[in-house]
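Chemist: sequence first, then the predicted structure, then my questions.
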Amino acid sequence: MSETSATDVLQDGFDRVRQAVERVLDGLTEEQLTHRAGGSANSIAWLVWHLTRVQDDHVADLAGTAQVWTGEGWAERFALPLPAEDTGYGHDSGQVAAVAATAEELLGYHRAVHERTRAYLSGVPNADLADVVDEAWDPPVTRVVRLVSVIEDDLQHAGQAAFARGLLPRGRV
């Protein structure tokens, strides 16, 4: 039996996020993606965009690289009326409504971020996972804690998107 490393476990977590995103986006129209249950809930488009933006932002910070969003032209492709550095944190209702995209755009961006994440993880020695990356917290945040936090946040938002999909008006899924 081969030994499983911590980075293998992290990669499995991010693979599960990708799978959840693919399932929730499958077959949806832009109208369905931007539907907001009750008129004000976060849309599927916003949830998937946001979880991908957070992953992109945090992994790029850990890797010391440009984000996929800005470095690979996704901000221009989406052409959202938001600052390029925006990740969706603290968005109000109007900002949530401004996030509109097709399933293909959302999935393309998510897959690009997922590939960047896998590439980053493949080069991180297990010993480096214990490095402190944020001393603003008590206890300070290590690289592995930051990555687990991203997985946890992403899976919560992917679950919210799946729930929102189930709330779409009948005949629209």
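Modeler: The structure has been received and is ready for your questions. Numbering: from 1, shown residues only.
Chemist: make it CA atoms for all contacts and neighbour counts henceforth
Modeler: Fine.
Chemist: report all helices and strands that the longest helix anywhere in the chain contacts.
Modeler: With DSSP state H setting the assignment, residue counts place helix 143-166 as the longest helix in the chain. Packed against helix 143-166, as judged by 3 or more C-alpha pairs under 8 Å, 6 or more residues apart in numbering; DSSP states H and E, are the following elements: helix 6-25, helix 44-63.
Chemist: residues near residue 47, how many?
Modeler: For residue 47, the count of nearby residues is 26 (other C-alpha atoms under 10 Å).
Chemist: that one and residue 110: what is the separation?
Modeler: 12 Å (C-alpha to C-alpha, to the nearest Å).
Chemist: next, the one to line up against it:
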Amino acid sequence: MDTRELLLDHAARIHELYAAVPDGLDLERAHEKPLGVGNPVVWLLWHAARVQDDHVAGLSGEPQAWASWSSRLDLPLPVEDFGYGHGPDEVDAVRVDDLDLLVAYQAAVHELTLSYLRTVDAEELDRVVDDQWDPPVTAGVRLVSVIGDCLQHLGQAAYVKGLL
């Protein structure tokens, strides 16, 4: 398996896991905070998709899917917000009327991700995308970070769903 195939496989797994989390979950429960204080499933799903969208668009240079999806989900947050550093008030603001909209948004993010990953080669993976760190962050390191973040948040969402 080459690197591109490996990355495409990771993206497919994220997409499958994402779609599975809201399956069978009602909207009220999806907004419920575990133990009254944790992040609800809706926020975890939204955040996972937003991080992937933001970071992959930053690598590809293409517009984020959120540019056309933010008005559909109509959240009272700045359009550039992807959930980093959210406190309880911002978490509470992430409310949706339909879980299928979140799944559809992530599907759009997934397609943009696949489009970018199909172009990735060794040179692209070695491209420095952020020299504010030591060592500088390459596209490959950023992709590994996105994969890890998405899988972590989807695992959290599945766990919270199980608690509910």
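Modeler: Looks like it arrived, so ask away. Since the model is a prediction, treat every value here as computed from it, not as a measurement.
Chemist: tm score of chain vs chain?
Modeler: Superposed pair, TM-score by TM-score structural alignment, normalised by the length of the second structure: 0.96. Supporting alignment: 163 aligned residues with a C-alpha RMSD of 0.9 Å.
Chemist: what span of the second structure lines up against the longest helix of the first structure?
Modeler: Aligned by TM-score structural alignment, helix 143-166 of the first structure falls on residues 139-162 of the second structure.
Chemist: can you check stretch 45-62 of the first structure too?
Modeler: With TM-score structural alignment as the criterion, stretch 45-62 of the first structure aligns to 42-59.
Chemist: just give me the mean distance for the matching stretch relative to the first structure.
Modeler: On superposition with the first structure, the mean distance recorded for stretch 42-59 of the second structure (mean C-alpha distance after the TM-score superposition for the first structure) is 0.4 Å.
Chemist: in the second structure, what residue corresponds to residue 31 of the first structure?
Modeler: Structural alignment (TM-score structural alignment) places residue 31 of the first structure against residue 28 in the second structure.
Chemist: its match: how many residues sit nearby?
Modeler: A count of nearby residues for residue 28 of the second structure, using other C-alpha under 10 Å, gives 10.
Chemist: what's the mean gap between the helix or strand hosting it and the aligned bit of the first structure?
Modeler: Per DSSP states H and E: residue 28 of the second structure is located in helix 27-30. Here the mean offset of helix 27-30 of the second structure against the first structure after fitting is 1.2 Å, by mean C-alpha distance after the TM-score superposition for the first structure.
Chemist: so what does that helix touch, helix or strand wise?
Modeler: Helices and strands touching helix 27-30 of the second structure, as assessed by 3+ C-alpha pairs under 8 Å, 6+ apart, are absent.
Chemist: mind listing what's buried along that helix?
Modeler: 27, 30 (16 or more other C-alpha atoms under 10 Å).
Chemist: same thing with stretch 16-26 of the second structure?
Modeler: For stretch 16-26 of the second structure, using 16+ other C-alpha under 10 Å, the buried residues are 17, 18, 19, 21, 22.
Chemist: map the second one onto the first structure.
Modeler: This points to residue 18 of the second structure. Correspondence of residue 18 of the second structure to the first structure, assessed by TM-score structural alignment: residue 21.
Chemist: read off where stretch 85-95 of the second structure ends up in the first structure.
Modeler: Going by TM-score structural alignment: stretch 85-95 of the second structure matches residues 90-100.
Chemist: what's the matching stretch in contact with?
Modeler: Here stretch 90-100 of the first structure makes contact (C-alpha atoms under 8 Å, 6 or more residues apart in numbering) with 30, 33-34, 40, 42-43, 45-46, 49, 80-82, 88.
Chemist: ends of it, what's the gap?
Modeler: End-to-end distance of stretch 90-100 of the first structure: 17 Å, with C-alpha to C-alpha as the criterion.
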